[in-house]
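A.B. asks: Structure of the sequence below:
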Amino acid sequence: MKLYQPGDTSRAICPHCGKLVSTTFAYRDVPFEDGSGVVKGILAAVCDECQNVIAIPAQSTPAIRRARDAAEISLEVSIPAPEVEILDAAAYRVDPSATTRFRKSLFAFYLQRLRHSEETAEMLRRDFEAWNAVKTEQRKRVSRGIRIPHRRLSFKISPKTDRDVQWLMETSGMNKTDTVRSVVMEIEKDLLGPNTPRELRHLQDIAAVVNA
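C.D. replies: Just a heads-up that it's a prediction; the model follows:
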């Protein structure tokens, strides 16, 4: 790997100027591509004509990764233990070798299917209320006075995923815990039902990447 120093020069295509330009390496604050944050003071190739950052050398990648990790948001709720087990059982159906890391991928995948449709969010709330009533009654009958523990479910999610969670909360009128539980409900219906889920192959591909 070539290590660049401030003041080193190179040439690259500038997307702003639309041509091959000379560049000079300098320290700059660089925003993430998705607009979720900024990594401060990394070495980058700067166009000599328009002064925009147009390339990032490999040596700056660790700083970008650290900045992105710091920008992640904690999603943490306490839910009934059987619902955490639903996530793990669903993950096992997708990939028997999946680790707990795959819980977040499952959650994010199903969240994407629910977002940005007010009609879907309203239907989700109604379905969750009915599902929760059934689960509560089942636990009362089966537990016979045995306490059902709650477990902490915690993910580090991107600002974009956090915005999707916030949108679903606001649109459905559910709090954060019930919003997460409603996604668990969708996972149970799709992955733990009697039929083979239509997205199973796609999820298996995701699991292979997550567990690589």
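A.B. asks: rest of the way, CA atoms for contacts and neighbours
C.D. replies: Will do.
A.B. asks: Would you mark the buried spots in the helix ranked longest in the chain?
C.D. replies: Using DSSP state H, we find that the single longest helix of the chain is helix 118-143. For helix 118-143, burial by neighbour count (16 or more other C-alpha atoms under 10 Å) applies to Thr120, Ala121, Glu122, Leu124, Arg125, Phe128, Asn132.
A.B. asks: The fourth one contacts Met169, correct?
C.D. replies: No - using C-alpha atoms under 8 Å, Leu124 and Met169 do not qualify as a contacting pair, with a distance of 10.8 Å.
A.B. asks: overlap in contacts of those two?
C.D. replies: When contacts are counted by C-alpha atoms under 8 Å, 6 or more residues apart in numbering, the set common to Leu124 and Met169 is empty.
A.B. asks: now the helices for this protein?
C.D. replies: Counting by DSSP H, the helices of the chain are 61-71, 81-94, 102-114, 118-143, 159-172, 176-191, 200-210.
A.B. asks: Could you also give me the structure for this next sequence, so I can compare it with the first?
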Amino acid sequence: MANEKELIEKAILSIQEVYGVSRESVQRLMELTNGNEKVRFVSIKGYNSDKSLNTEVADQVVNINANYGNMLDKDALTLNNVVLKRDVEPLIATWDYEGKYDLNGVSVADFKKQVKEALEIALQELRNPKTGSRESNDIWLNKALAFNTNTLRLSVFGASISKTVKQEGVYKKVKSAPKTVAKQIIQKAVEPRTAQIRRFTMDNLSIMKMDGETLEIGGGQTEGVEIKA
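C.D. replies: Now for the predicted structure:
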């Protein structure tokens, strides 16, 4: 089995080939996003949302120095203080069920009732999330960058702090269980900090440059990578 150093080397070579960039550029990107104080944010230009089947295009600014552990602790306190009747149930009445979901023939009234009945167990599961490990195709280059050997895409991990939509997307209605919708409504009510933490896949490494504490990535250039520190 390959060790961590060998896996990172494999990822670097793959990134060079897939994105058409030099080894020096990949290593510089790793250095800039490796938890140093110089870079706090990554701005991804022309980000495509998977949820919109890549029809939405936006500029995303991601905080790569967010303390995930602290955010989890604060979210746990927030969830423990939730009162469903006071904080969540008012949203059930106004939630856009028909606009967001494929109800599969169930009436809005019946689905709304099922969501309300699922609130208690949904809240308990949010308070006690499942933990465990599963097989992953990710190679982590540092705490902020991961390369997936299945999709052959590099992504940045962090908290979304702003989003500027450049092209509106079309979002397909999805089939969701009442408990899943109940969790979404609870999260909307409490706005957990960790809800902003996720992976942002980068399809374009054509140009990178520093702007203060922000590393800007993308922007439509095609002649290779230029990193200005």
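A.B. asks: TM between them?
C.D. replies: Structural agreement between the two chains, given as a TM-score (TM-score structural alignment, normalised by the length of the first structure), stands at 0.25; 99 aligned residues with a C-alpha RMSD of 6.1 Å.
A.B. asks: Can you tell me which of the helices of the first structure is nearest to Ile54 of the first structure?
C.D. replies: For the helices of the first structure, proximity to Ile54 of the first structure was assessed by C-alpha to C-alpha; helix 61-71 is nearest, at 14.5 Å.
A.B. asks: so can I have CSV of the helices of the first structure showing distance to Ile54 of the first structure?
C.D. replies: Below are these laid out as CSV (distance: least, C-alpha to C-alpha, whole Å):
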stretch, distance to Ile54 of the first structure
helix 61-71, 15
helix 81-94, 40
helix 102-114, 31
helix 118-143, 39
helix 159-172, 24
helix 176-191, 39
helix 200-210, 29
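A.B. asks: Other residues contacting stretch 161-173 of the first structure?
C.D. replies: With contact meaning C-alpha under 8 Å, 6+ apart, stretch 161-173 of the first structure is reached by 73, 75, 108, 111-112, 114-116, 118, 121-122, 124-125, 175-176, 179.
A.B. asks: Among these, which pair sits farthest apart?
C.D. replies: Longest span within the contacts of stretch 161-173 of the first structure, C-alpha to C-alpha: Ile73 and Glu122, 25.7 Å.
A.B. asks: what distance separates the longest helix of the first structure from the centre of its chain?
C.D. replies: Mean-position distance between helix 118-143 of the first structure and its chain equals 25 Å (C-alpha atoms, centre = their mean, to the nearest Å).
A.B. asks: which helices and strands sit right next to it?
C.D. replies: Applying 3 or more C-alpha pairs under 8 Å, 6 or more residues apart in numbering; DSSP states H and E, one finds that helix 118-143 of the first structure contacts helix 159-172, helix 176-191.
A.B. asks: Recalculate using a threshold of 6 Å.
C.D. replies: Contact here means 3 or more C-alpha pairs under 6 Å, 6 or more residues apart in numbering; DSSP states H and E; on that basis helix 118-143 of the first structure packs against helix 159-172.
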